[in-house]
Structure formats: structure tokens, C-alpha cells
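Q: What follows is a protein structure lacking sequence information:
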């Protein structure tokens, strides 16, 4: 859902370094995340879905949305 907080590993999945940003959209293999320290600016970065550790959303706030897909996957041939 747009606005969800996404947590990614950086360097190593078991390391302490990471990246946190807000979900904007996604494609087949990547999440597009709004973050505040990407190249010393607020930008949208494309991060591999394989690096995702967690997705957070406040329990007290109802979910009123869905994924934002930039491109639909092609059907199998």
C-alpha cells in the first residue's frame, strides 16, 4: 500500500546496515521507495524485492489501498 514503510538489508542480510523508505510503487523485480538520504536528497530509488526484510503499517490505521504496479507481468507463453 502506498505509504507503507519498507525495510531492506544493505551489504549483508544479517548485517546491521539497512535502508528504510516509503512504498511508492513496484515493478516485477523492484520496489520504488521514497527515501530521504539517497544521494544526499529526497528521491525515489529502485530496490530489489530480494532485499526486502519487512513491511510496516500502523495497526491503528485501516488499510485503504493496494499495490501500485508500474507494469503488469506478461502471461506465460
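A: All right, it came through fine. Please read all numbers here as calculations on a predicted model, not as lab measurements. Numbers count the residues shown, from 1 in each chain.

Q: CA only for contacts and neighbour counts going forward, please
A: OK.

Q: which residue sits closest to residue 7 in space, ignoring its chain neighbours?
A: residue 20 (4.7 Å; CA to CA, 6 or more residues apart in numbering).

Q: ok, and here's another one to check against it:
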């Protein structure tokens, strides 16, 4: 069984007209089956890319700037909201 899927942004998650309406229900269906989703992109970890990552998995690891930055969203409510694992 697939446990983790990395999702690219430009041309995969986001098309010419933005994120297609069918994407988020498909994401929810995968999550309900226990599949984790992580964003992987050449974009920096802010703005729309960060919002997409949070929506894919608010507690996950996400890769930005073509692998130069890996962000881990915090699971501890007393720690910062996100921190870099690799810079």
C-alpha cells in the first residue's frame, strides 16, 4: 500500500486556471485511506506554496526550493508553527 505521495505544484497540483476543483476531494479521499501527502516544489516555502502544503498535510514534512529547504509543521502547540529541518 502507498503510504506517502509527494505532490509537485506547478503543472501538477496547479494548472493554468489554478487548482482544479477535483483536487481537494481527491486529497481528502487519500487522507481518509491513511495516505500522507507532502508538497515538493521549486518554489520558496511561503505564500501559495506554503498554503498548499498546509492543506495537503498540516502536520507533515514539505520540500521547497528544489530540496534546499525541508519544513516540518509543528505538532507541539507550544513550539513555533514550522521549523526548517534542512536548509
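A: Okay, I see it. All figures in this text were calculated on a predicted structure; none of them were measured in a lab.

Q: What's the TM-score once they're superposed?
A: After superposition, the two chains reach a TM-score (TM-score structural alignment, normalised by the length of the first structure) of 0.30; 40 aligned residues with a CA RMSD of 3.7 Å.

Q: got the residue ranges for the strands in the second structure?
A: 4-8, 36-40, 61-64, 69-73, 82-86 (DSSP state E).

Q: so can I have JSON lines of the ones you listed showing mean neighbour count and distance to residue 50 of the second structure?
A: Listed next are the strands of the second structure as JSON lines, based on neighbours: other CA atoms under 10 Å; distance: least, CA to CA, whole Å:
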{"stretch": "strand 4-8", "mean neighbour count": "15", "distance to residue 50 of the second structure": "12"}
{"stretch": "strand 36-40", "mean neighbour count": "22", "distance to residue 50 of the second structure": "9"}
{"stretch": "strand 61-64", "mean neighbour count": "25", "distance to residue 50 of the second structure": "9"}
{"stretch": "strand 69-73", "mean neighbour count": "20", "distance to residue 50 of the second structure": "10"}
{"stretch": "strand 82-86", "mean neighbour count": "13", "distance to residue 50 of the second structure": "10"}
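
Q: Compare the ones you listed and report which one is nearest to residue 53 of the second structure.
A: Among those, strand 36-40 comes nearest to residue 53 of the second structure, with 5.4 Å by CA to CA.

Q: any idea of the angle the closest one forms with strand 4-8?
A: Interaxial angle of strand 36-40 of the second structure relative to strand 4-8 (axes from the mean of the first three to the mean of the last three CA atoms, to 10 degrees): 30 degrees.

Q: Which other helices and strands does strand 36-40 of the second structure contact?
A: Under the contact criterion of 3 or more CA pairs under 8 Å, 6 or more residues apart in numbering; DSSP states H and E, strand 36-40 of the second structure touches strand 4-8, helix 23-32, helix 47-56, strand 61-64.
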